[in-house]
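Asker: Fold the following and give me the result.
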Amino acid sequence: MGVSILIGSFIGGYGSRFMSEDGINIVYGTLALIATIMMFVPKKGLDDQALDEVKFNRWLAASLALIVGVGAGIVGAAGAFLLVPIMLVVLKIPTRMTIASSLAITLISSIGATVGKVTTGQVEYLPAAIMVIASLIAAPLGAMAGKKVNTKVLQTILALLILATTIKVWSDIF
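Answerer: Have a look, this model is predicted:
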């Protein structure tokens, strides 16, 4: 999934320079809406599976990662908001494995999107630096909290955050 999302995020990040701001927001709103719907799909028995027994279609995973990468690159995100629901609902990967894997995959995605956005002059460096510093402080705290919280609670929190984002993006569009 890593190589696919890297290629896709670079294409999306670079190609977004040809899109209007409204077009980018519509892509973001559409991706967020898809993610919201997927997060509310029941995921029964998903976390009962032993991690060493997890199996999924690698070609499907790579194809979906490429698509997520393009969309994530366009909107300037790493794509975890869409990648996590895909891994949970489509690929049927257990929650804790999804969380850990999505961190690594979106790290790779962010490299492609960043290169695409930087080469086209779309990055404001001061706000970006502030967000990087805040993320470096907050991410370990979130990782520690995530280990202690029930997976259903984690899924609900993520679903509500994605829903709030979806509402905000679409309200800005209209």
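
Asker: only C-alpha atoms for contact and neighbour calcs from this point on.
Answerer: OK.

Asker: doesn't residue 2 make contact with residue 109?
Answerer: Yes - with contact defined as Cα atoms under 8 Å, residue 109 counts as touching residue 2 (7.3 Å).

Asker: Please give the element, helix or strand, for the spatially closest residue to residue 117 that is not a sequence neighbour.
Answerer: Nearest residue to residue 117, sequence neighbours excluded (Cα to Cα, 6 or more residues apart in numbering): residue 13, at 5.1 Å. Element membership of residue 13, judged by DSSP states H and E, is helix 2-15.

Asker: After that helix, which helix or strand is next?
Answerer: helix 21-39.

Asker: Quick check, central residue of the chain?
Answerer: Among the residues of the chain, the one closest to the centroid is residue 80, at 1.6 Å (Cα atoms, centre = their mean).

Asker: this one next, for a side-by-side:
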Amino acid sequence: MDILEILGYFGALLIGVVLGLIGGGGSILTVPVLVYLMAINPVTATAYSLFVVGASSLVGAIRNIPKKLIDFRTAIVFAIPAFIAVYLTRKFLVPAIPEEIFSVSGFVITKNIGIMLFFAIIMVIAAISMIKEKDNGRNTEVKKVSYNYPLIIIEGLVVGLLTGIVGAGGGFLIIPALVLLAKLPMKKAVATSLLIIAVKSLIGFIGDVQNMEIDWVFLMIFTGLSIAGIWLGVYLNNFINGKKLKKGFGWFVLLMGIYIIWKELF
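Answerer: Next comes the predicted model:
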């Protein structure tokens, strides 16, 4: 086992710690850890990421059920179009992307480079949303939940498509949608998003099982470390200011996204 592999397994633990500490964002690290530290092909890495993110989010969702923080009706309305979109994306769209997307004056954008560049752009958008996020106590009181069904379904399809391509959970898109479109209080939105992420990610992964060979031993070890990290993160949450950490993590993700763009292009 070389130093990069050891760092990769440490990265798996870190993914869980971040999820446990700030309730999201950790999944955005999964693909870079798998690609750059574990030397896994980007298409396979996005598939493995779906399983890691799905399993980790499921643990978080189960933890929230006794606290009555999950709005199951909202989760179902959002998750159905999301998991249909992510399954179809993994089963048909990703395999259909050509190995060479385009080339200009000898500069070639391959499928692997294209996926990593798209992923880096999503990282930058997620980072900016984490850095700019303000909590003025908005939407913390209990309100009557209302549903804008057409917009929730459209948002579910968009999030499912993005999740299918890059293998990240998309919590930074789901949580604002639940707050704005279903009028959920913030704590319920975060908890409900974990269930949505778990369902759509694991169903999307089924599309990959049908298309590629999975290294189950590696995947279970990596996922197990990530889940262990969640429990560690939840414990550390008692001593660390989550809001400040989220902004700091946002800056880290922004730098990572810029680094991936630079690495893939230059």
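
Asker: check contacts around the residue nearest to the centre of the first structure.
Answerer: 102-103, 106 (Cα atoms under 8 Å, 6 or more residues apart in numbering).

Asker: Need the counterpart of it in the second structure.
Answerer: The alignment partner of residue 80 of the first structure in the second structure, by TM-score structural alignment, is residue 171.

Asker: any idea how far that match lies from residue 111 of the second structure?
Answerer: The gap separating residue 171 of the second structure from residue 111 of the second structure is 25 Å, by Cα to Cα, to the nearest Å.

Asker: now swap in residue 79 of the second structure and tell me
Answerer: For residue 79 of the second structure relative to residue 111 of the second structure (Cα to Cα), the value is 28 Å.

Asker: These two: who's more crowded?
Answerer: Under the criterion of other Cα atoms under 10 Å, the comparison of residue 79 of the second structure against residue 111 puts residue 79 first, with 25 against 19.

Asker: Kindly confirm my reading that residue 169 of the second structure is in a strand.
Answerer: No - counting by DSSP: H, G, I helix; E, B strand; the rest coil, residue 169 of the second structure is not found in a strand; it is coil.

Asker: doesn't residue 175 make contact with it?
Answerer: No - applying Cα under 8 Å as the test, residue 169 of the second structure and residue 175 come out as separate, 11.1 Å apart.

Asker: before we move on, the earlier item: aligned partner of the residue nearest to residue 117 of the first structure in the second structure?
Answerer: In the second structure, residue 13 of the first structure lands on residue 90 (TM-score structural alignment).

Asker: ok, that match - contacts?
Answerer: Contact analysis of residue 90 of the second structure by Cα under 8 Å, 6+ apart lists 164-165, 204-205, 207-208.

Asker: Repeat that for residue 11 of the first structure.
Answerer: Residue 11 of the first structure neighbours (Cα under 8 Å, 6+ apart): 70, 73, 112-113, 116.

Asker: helix or strand for residue 138 of the second structure, which one?
Answerer: Assigned by DSSP H and E, residue 138 of the second structure belongs to no helix or strand.

Asker: do you know how far it is from residue 161 of the second structure?
Answerer: From residue 138 of the second structure to residue 161 of the second structure the distance is 29 Å (Cα to Cα).

Asker: More neighbours: which of those two?
Answerer: Higher neighbour count among residue 138 of the second structure and residue 161: residue 161, with 23 against 10, using other Cα under 10 Å.

Asker: The more buried one corresponds to which position in the first structure?
Answerer: Under the alignment (TM-score structural alignment), residue 161 of the second structure maps onto residue 70 of the first structure.

Asker: my read: its match touches residue 9, true?
Answerer: Yes - using Cα under 8 Å, residue 70 of the first structure is in contact with residue 9, at 4.7 Å.

Asker: From what I see, residue 199 of the second structure and residue 54 are in contact.
Answerer: Yes - under the criterion of Cα under 8 Å, residue 199 of the second structure makes contact with residue 54 at 6.8 Å.

Asker: With neighbour numbers in mind, choose between those two.
Answerer: Using other Cα under 10 Å as the criterion, residue 199 of the second structure and residue 54 rank with residue 54 on top: 29 against 21.

Asker: so whatever helix or strand the more buried one lives in matches what in the first structure?
Answerer: Element membership of residue 54 of the second structure, judged by DSSP H and E, is helix 42-64. The counterpart of helix 42-64 of the second structure in the first structure, using TM-score structural alignment, is absent.

Asker: by contact count, what packs against that helix?
Answerer: Applying 3 or more Cα pairs under 8 Å, 6 or more residues apart in numbering; DSSP states H and E, one finds that helix 42-64 of the second structure contacts helix 30-32, helix 111-132, helix 149-166, helix 186-209, helix 216-236.

Asker: That concludes my questions; thank you for your assistance.
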